[in-house]
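In: can you look at this prediction? I've put the sequence above it.
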Amino acid sequence: MKQNWSFLVLALGLIACIFILGAGAPEAAGTIQSTAEQAQSPSVSWTSVLPPLVAIGIALVFRQVLFALFLGIWCGAFLAGDLSFFSVFTSFFTALSDYILDATADAGHMSIIIFTLLIGGMVGIITDNGGTRGVIRAITRYVRTKVHGQLITALMGFIVFFDDYANTMVVGNTMRPLTDKLRISRAKLAYLVDATAAPIATVALVSTWIGAMVGFIADAEAKMPEFNEAAYSVFFNSLPYNFYAFFTILFVILIAWSGRDFATMLKARITLYKAKHEPELDRYNLYKEKIREDEIKKTESHWINAAVPIFVLVFGCIGGLVVTGDGSNIQEIIETADSYKALLWGGFLSMVVAIAMTLSQRLLDVEDTLKGMMDGMHTMFDGLLILVLAWALSAITVELNTADYLMSVFGDLLNPYWLPSMVLFLSAITAFATGSSWGTMGILMPLVVPLAWEIGNSSGLGFEVTHEIIYACVSAVLGGSVWGDHCSPISDTTILSSIATQCDHVEHVNTQLPYAMIVGAISILAMVGVLVLSIPWWVIYPLGVVVIIAVIFKFGKIPDPEEYAPEGKEAAITSLD
């Protein structure tokens, strides 16, 4: 009843907001333009930030992601229309026909949807044929504690380094059964998966991200005729300044190794501990005996029945990149490759191999094999709905020029030495509001890099200093985009992490947010230290590690096993049967 009243109040508040916007938005639309006008963008308004704010706020407060996303899209469709009273009703339908439909019609988006379903189908097959349990049996010879399980999960992110989507889906689905056995919370698993996906792909010298990032840098250089450094060289030289990516990777490894948690992640861990004695708290059925009985009855086969399809997935995607790319070296091939085709080919090939291995060994009959495939795909449906709505909302933010508005607000605050720090913060806000790291990179890179070049030249800075500021700005856009992406509940990679780990999406966002914010704050301080205080980057990193360790051991805790009663840091698997 209380929740029903909450939604009633929310609906009334939203209707009031829409009428207010209809009355005030036209006047406000032309008030803030400055930097956006210089970038030759359409007029922007403060109202452009409302659709993502509506979606984010409702998702976090009411834990209803689908409802929140649709309201955000509806609000955006109204603002993109004629702002009349009648438009309040027509935008309800155009939200579906003009934005949600277009989100599914996009070839790249459909590739991700199909790839996700293929991964789900493959995982469903190797789960039912016993291969996954075989992998767990093999790994548990060496993984006996929560700490080991967390470290293995984090380090697996380095194996599937070439694409964040593939990283998230493979590691999340593969490690979930093992972490469930170890009683590691789904929220912690989702964080370990999410925090090692995009950061690793961002700094990997060869990945599906590199082609896009180099392309964004090249677009920016096109506006700087006097700047003739190769785009890939700019990316490579910018790596030392990508503090968020490297500090996030360090943070994940250190917090996994320490066995400690704090803030909302610690609360999720304590809730899981209490669930052993309070079944109503066991939201993922990790302690229910029925689950154990079902697992005992299911087939257990050799670990190779899961490992081979997974390896086929990884190397199939790499092979697809090679086939679709063109160049004389690996980097040129990756830059020109069609990553969507590569993912589709790798995913489809892995599912075919899983089916062939299952049927050839008579682990399952045809009917049960197809049932396992469909069950695996079915687990992806809820998350895919969220993903489609997130894409539609992202399209709304592009149409309303949300990024241009944010640039117009913060643009006048930038100066040569503080520029990278401000860009890092601005990129994070933009990615948080739009839910798209790639979208943020594509929008801000062509604006920020020429701005850094012009400011450096107009301020009379030396050649080397100007280049350092450009390198730092490039990494600020890349790192800030990933930071905001980690914090945003409408981010596609955050949603995919929830899908792969089967973690409640809002819980994943709430538990990941404090960790991401701490690393983001350290990254801003590091950027200030390098550019403003002139501290070498090779000194900044050891200092950052010291700060991260201090934060983890100061605020992080290992729940007392006497108080929360099942196991503490050294909870071990004693038997899988």
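Out: Sure thing, it's come through.
In: please make it C-alpha for all contacts and neighbour counts, starting now.
Out: OK.
In: pull the contacting residues for residue 414.
Out: Residue 414 makes contact with residue 422, according to CA atoms under 8 Å, 6 or more residues apart in numbering.
In: want to compare, so here's the second one:
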Amino acid sequence: MDWLSILPPIIAIAIVLWKKEVILGLLVALVSTELLLALNTADTSLLLAPINSIDRVVSTVQGAGNARILIFSLLVGALLAFIRDSGGVNAVVSKLVNSGIASSKRKAGGITMFTGIVVFIESNLSVLSSGIMARGLFDKYKMSRARLAYVIDSTSAPICILILLNGWGAYILSLLSAYELEENALVMLWSSVPFNFYALLTLLVVAYTIFTDNVHGPMKQAEIDLERIDNHIDIPKASKSRFMIIPLGIMIFGTLYFMWWTGDGNLSSGSGSRSVLYATFIACIVGYLMLITNGKETHKSAMKIGFNGMSELLPLVTIVLLSITLGASLKVLGTGVFVAGLVGEHLPMFLILPALFIAGAIMSFTTGTSWGTFAILIPIGMPLVQTLGLPPQLVLAAILGGGIFGDHCSPLSDTTAISSLAAGCDLLTHVKTQLPYALAVGGVTVALYAIAGLVVF
């Protein structure tokens, strides 16, 4: 049964690579896990494996922490919709543009990158806001749309995975909450930030291209060609910046307060799942009240906005649920213990971090989704932490960084496509011009994780 215990994760990965369907891969893996558990207990009712899978899902939802995370993930969708559809995000962007600080190529690039950093609540929203805002600036200073696509794409995903006060953070937190680790899941998530070498180095390289005005490889030819595609994109009309700042501020500072409150005065001892749920719920109420009290929406239309936002995140919430459930089944099956023993025997400890980073990159590149990569690799990486005593921050950072790396290189990625759309750049041109930068940073990151492995182990 030891070797068979790794079959479900392999099935999940194979289906994701073949069909580009994360939910299908997780679902088939879950059923196959329950089938193996039935075989292991000599249960003759093997056809009950699908029924057992449903029971496993129900038992997962019954856990208070898991239920809070799932509700929180839905509420994040509503909050993002309130902030977006109110015009608050675009109002903040407009203030930055109209301040008169974009008076040179460097300043135009700098404000574009800064805007992508400010709008960290969602990667696609970040690239749309900063890309559409900066088109005229890049045209004015004779900078290519391919360069714009690179700046917004290589700013949005890294900053979203570093700041984590967004749907990404909620999603990863939900995956981590399924494991009993020495550190609080929220504290561990934040502790991984300094070790996410790919995201940090990518931001540094973007800053380098902006402030030195140097581009290399295919990007240099793109600067000569100056090709552009002017697509029309419907975005909410700018209103008041407070529609974004106030709800977002409540979510940020509310989370910190409730961490302190649930931890009896100790932030690190607080409940992450309770804190983010309480803060996001209050932020949603405030966002809703701001919409209707300012006459922008009626109660009915505001509720529709909120539920539409929830529906946008429903596939991700489904992935979270199935991933947590699969992790629970694999724990009973003993997959993590077996993989940890296999790694410990056949792979030098210092190569585990580079291997996780490369695995994440390959999966993300071939599927075009870093979210699905996290859903499959975190349930593999966390048992390694528990069994081999690996530093959880480094393991998590390697997985997250690998997912972002593959996403940057992949023409299948939705962020890559939306970055091209927002910048008015051909998709394949964007992939071709961004790829050398991503590969260079990825190579350095592999070396850094190998060095970190040597130092730690």
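Out: Nice, thanks for sending it over. Remember, predicted model here, so these are calculated numbers, not experimental data.
In: care to give me the TM-score?
Out: A TM-score of 0.67 describes the superposed chains when it is computed by TM-score structural alignment, normalised by the length of the second structure; 381 aligned residues with a CA RMSD of 4.7 Å.
In: residue in the first structure paired with residue 241 of the second structure?
Out: Under the alignment (TM-score structural alignment), residue 241 of the second structure pairs with residue 303 in the first structure.
In: first-to-last residue distance for stretch 481-501 of the first structure?
Out: 23 Å (CA to CA, to the nearest Å).
In: and what of stretch 11-27 of the second structure?
Out: Distance across stretch 11-27 of the second structure, first residue to last, is 10 Å (CA to CA).
In: what span of the first structure is it aligned with?
Out: Counting by TM-score structural alignment, stretch 11-27 of the second structure lines up with residues 54-70 of the first structure.
In: can you get me a residue count around the match of residue 241 of the second structure?
Out: Taking other CA atoms under 10 Å as the criterion, the count of residues near residue 303 of the first structure is 19.
In: isn't it up against residue 126?
Out: No: assessed by CA atoms under 8 Å, residue 303 of the first structure is found out of contact with residue 126, at 9.5 Å.
In: need the residues touching each of these two.
Out: Shared contacts of residue 303 of the first structure and residue 126, defined by CA under 8 Å, 6+ apart, are found at residue 132.
In: what does residue 95 of the second structure correspond to in the first structure?
Out: Correspondence of residue 95 of the second structure to the first structure, assessed by TM-score structural alignment: residue 138.
In: which helix or strand contains that match?
Out: Under DSSP states H and E, the secondary-structure element containing residue 138 of the first structure is helix 131-139.
In: residues in contact with that helix: which ones?
Out: Applying CA under 8 Å, 6+ apart, the contact partners of helix 131-139 of the first structure are 126-127, 174, 177-178, 300-307, 576.
In: residue 466 of the first structure reaches residue 458, doesn't it?
Out: No: here residue 466 of the first structure lies out of contact with residue 458, judged by CA under 8 Å, at a distance of 10.4 Å.
In: what number of residues lie near the match of residue 95 of the second structure?
Out: 13.
In: roughly how far does it sit from residue 361 of the first structure?
Out: Counting by CA to CA, the separation of residue 138 of the first structure from residue 361 of the first structure is 20 Å.
In: quick check: closest non-adjacent residue to residue 478 of the first structure.
Out: The spatially closest residue to residue 478 of the first structure, leaving aside those adjacent along the chain, is residue 441, at 6.5 Å (CA to CA, 6 or more residues apart in numbering).
In: contacting residues for the residue nearest to residue 4 of the second structure when sequence neighbours are not counted?
Out: Nearest in space to residue 4 of the second structure, with sequence neighbours left out and distances taken as CA to CA, 6+ apart, is residue 36 at 7.8 Å. When contacts are counted by CA under 8 Å, 6+ apart, residue 36 of the second structure is found next to 4, 5, 333.
In: any chance of those residues in JSON lines, plus secondary structure?
Out: Written out in JSON lines, the entries for those read as follows (DSSP: H, G, I helix; E, B strand; the rest coil):
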{"residue": "4", "secondary structure": "helix"}
{"residue": "5", "secondary structure": "helix"}
{"residue": "333", "secondary structure": "helix"}
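In: now, of those residues, which are buried?
Out: Those of the contacts of residue 36 of the second structure that meet the buried threshold are 5, 333, by 16 or more other CA atoms under 10 Å.
In: now, which of the contacts of residue 36 of the second structure sits nearest residue 224 of the second structure?
Out: Out of those, the one with the shortest distance to residue 224 of the second structure is residue 5. That distance is 54.6 Å, counting by CA to CA.
In: sweet, I'm off.
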